[in-house]
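show me the folded form of this:
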Amino acid sequence: MRLLLVEDDRMIGDSLRSALRLEGHAVDWVRDAAAAEATLSSERFDIVLLDLGLPKGDGLDVLRGLRQRGDRTPAIVLTARDGLGDRVAGLDAGADDYLVKPFELDELNARIRAVLRRHEGRAEPLLRHGAVTLDPATRQVTRDGEPVLLSAREFAVLEALMARPGALLSRAQLEDRLYGWGEEIESNAVSVYIHQLRRKLGADFIQNVRGVGYFVGGGTPKP
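Just a heads-up that it's a prediction; the model follows:
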């Protein structure tokens, strides 16, 4: 998935970006409120990780602006502000969750998964289609109960498709989930990952509409 990290502390930001990339996420990072507002106005993300104490503005104002525009992008506040009033203000401003620093990466990952489940309207933590099951928490995939070994980017492509069964995702949309700013996009990378997934999961598991995109699920694909 593609994440926007809004964090002014260089050490924390660099550490979080590196750790989240190791989880297979595409992570873009901005360091002030003005950059966050400009980025969120022009680009789409699966989730926003938002510090509150920022240069050039406050994270709460960024969050309020996001919601006032009708943007439903899930947002998790990551902040040192630990007072009850701060937590209430963050949630009332539109945050989907509120995590106080310092925190463990495992907890952040669990909260990201929980927020995305709520956003997608599903309670079941596992993603299933046909004989294939994907567990976002353990990053394990099985087919007919047997484990299937995937690379981090193969997993990211499969998770994006299985999270929205029947939804048609273009190559550009899948690339957004694989690469952050400054990362070189490999030529035909998505096609290569789709080919590898079909080889491991079955030739018909991932379907495509030529020149448009890919989808998982039967019937007519949805935009």
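
only C-alpha atoms for contact and neighbour calcs from this point on.
Will do.

tell me which element Glu154 falls in.
Following DSSP states H and E, one finds Glu154 within helix 152-163.

one more to put side by side:
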Amino acid sequence: MRVLIVEDELYLAEAIRDGLRLEAISADIVGDGDSALERLAVNEYDAVVLDRDIPGTHGDDVARRIVADGLPTRILMLTAAALLDDKVRGFEIGADDYLTKPFELRELVMRLRALGRRPAESAPPVREFAGLRLDAFRREVYRDGRYVAVTRKQFSVLEVLMTARGGVVSAETLLEKAWDENADPFTNAVRITISSLRKRLGDPWLIHTVAGVGYRLGGSAEAGGSAEGGDP
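Down below sits the predicted model:
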């Protein structure tokens, strides 16, 4: 997942970001509503953790814009307002979930994971494809019943590939989904991570390079790519 954190208390925003990264969730931070709208216009986020009381454009209006623009981004409102009427109003303007301060980071992660299972095409909590089983909640990967130890970044990349279910995913998309906005677009991090992930998953390799296009999961190398190959 890739998440936008909209929170004007920087220490809290950074704590959330660091906690999400430990769960293989990439996160960017902004401190006001205007900046949030700018980021949402140029980046594709799976979810936004949105504080309602923020400088600039109010959090409620940010939520309304997300809904009005038809963005697929899920909205998790984060606020100190715990009254039922406040929650009802939040849902009425487009929130998908609501969490009041103070909160436990673990609960925030679980709620974000739940929202991640509810895109336009709903994804199951445990994904299975090409002999792989990926459990996003436990952050576990199995190949043909064998547990595979992966790093957080490898898990993020594999999650994106499994979501595509054999479709080709470009290096740019992987960089956007599995890294944050500070990632260098000219980095070879994607190629390195793919290479190490192939080795972790073992033979025969499941991730194939489609020259000039991207990477795909499952099937044979002859069915549209090579197991090794260069970075697209």
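
can you tell me what part of structure 2 the helix holding Glu154 of structure 1 aligns to?
Aligned by TM-score structural alignment, helix 152-163 of structure 1 corresponds to residues 152-163 of structure 2.

compared with structure 1, how much does that stretch deviate?
Once fitted to structure 1, stretch 152-163 of structure 2 is off its aligned match by 0.8 Å on average (mean CA distance after the TM-score superposition for structure 1).

hmm, back to that, past the helix holding Glu154 of structure 1, which element shows up next along the chain?
Per DSSP H and E, the first helix or strand lying C-terminal to helix 152-163 of structure 1 is helix 171-176.

beyond that next one, next helix or strand please.
Per DSSP H and E, the first helix or strand lying C-terminal to helix 171-176 of structure 1 is helix 189-201.

tell me which element the residue mapped onto Asp106 of structure 1 from structure 2 is part of?
By TM-score structural alignment, Asp106 of structure 1 lines up with Arg106 in structure 2. In this structure, Arg106 of structure 2 sits in helix 105-116 according to DSSP H and E.

immediately after that helix, which helix or strand?
Downstream of helix 105-116 of structure 2, the next assigned helix or strand under DSSP H and E is strand 126-129.

how big is the offset of the helix or strand just after that next one relative to structure 1?
Per DSSP H and E, the first helix or strand lying C-terminal to strand 126-129 of structure 2 is strand 132-135. Compared with structure 1 after fitting, strand 132-135 of structure 2 deviates on average by 0.9 Å (mean CA distance after the TM-score superposition for structure 1).

Tyr98 of structure 2 sits in which helix or strand?
With DSSP H and E as criterion, Tyr98 of structure 2 is part of strand 97-100.

isn't Arg128 of structure 1 up against Thr142?
No. Look at Arg128 of structure 1 against Thr142 with CA atoms under 8 Å: they stay out of range, at 9.7 Å.

need the overlap of contacts for those two.
Leu134 (CA atoms under 8 Å, 6 or more residues apart in numbering).

isn't Leu20 of structure 2 up against Asp28?
No. Contact criterion CA under 8 Å: Leu20 of structure 2 and Asp28 do not qualify, at 10.4 Å.

stretch 23-31 of structure 2 corresponds to what range in structure 1?
Mapped onto structure 1 using TM-score structural alignment, stretch 23-31 of structure 2 spans residues 23-31.

next one: the nearest residue to Leu175 of structure 2 once chain neighbours are set aside from Ala164 of structure 2, what distance?
Using CA to CA, 6 or more residues apart in numbering and skipping the chain neighbours, the partner closest in space to Leu175 of structure 2 is Val190 (6.7 Å). Val190 of structure 2 sits 17 Å away from Ala164 of structure 2, going by CA to CA, to the nearest Å.
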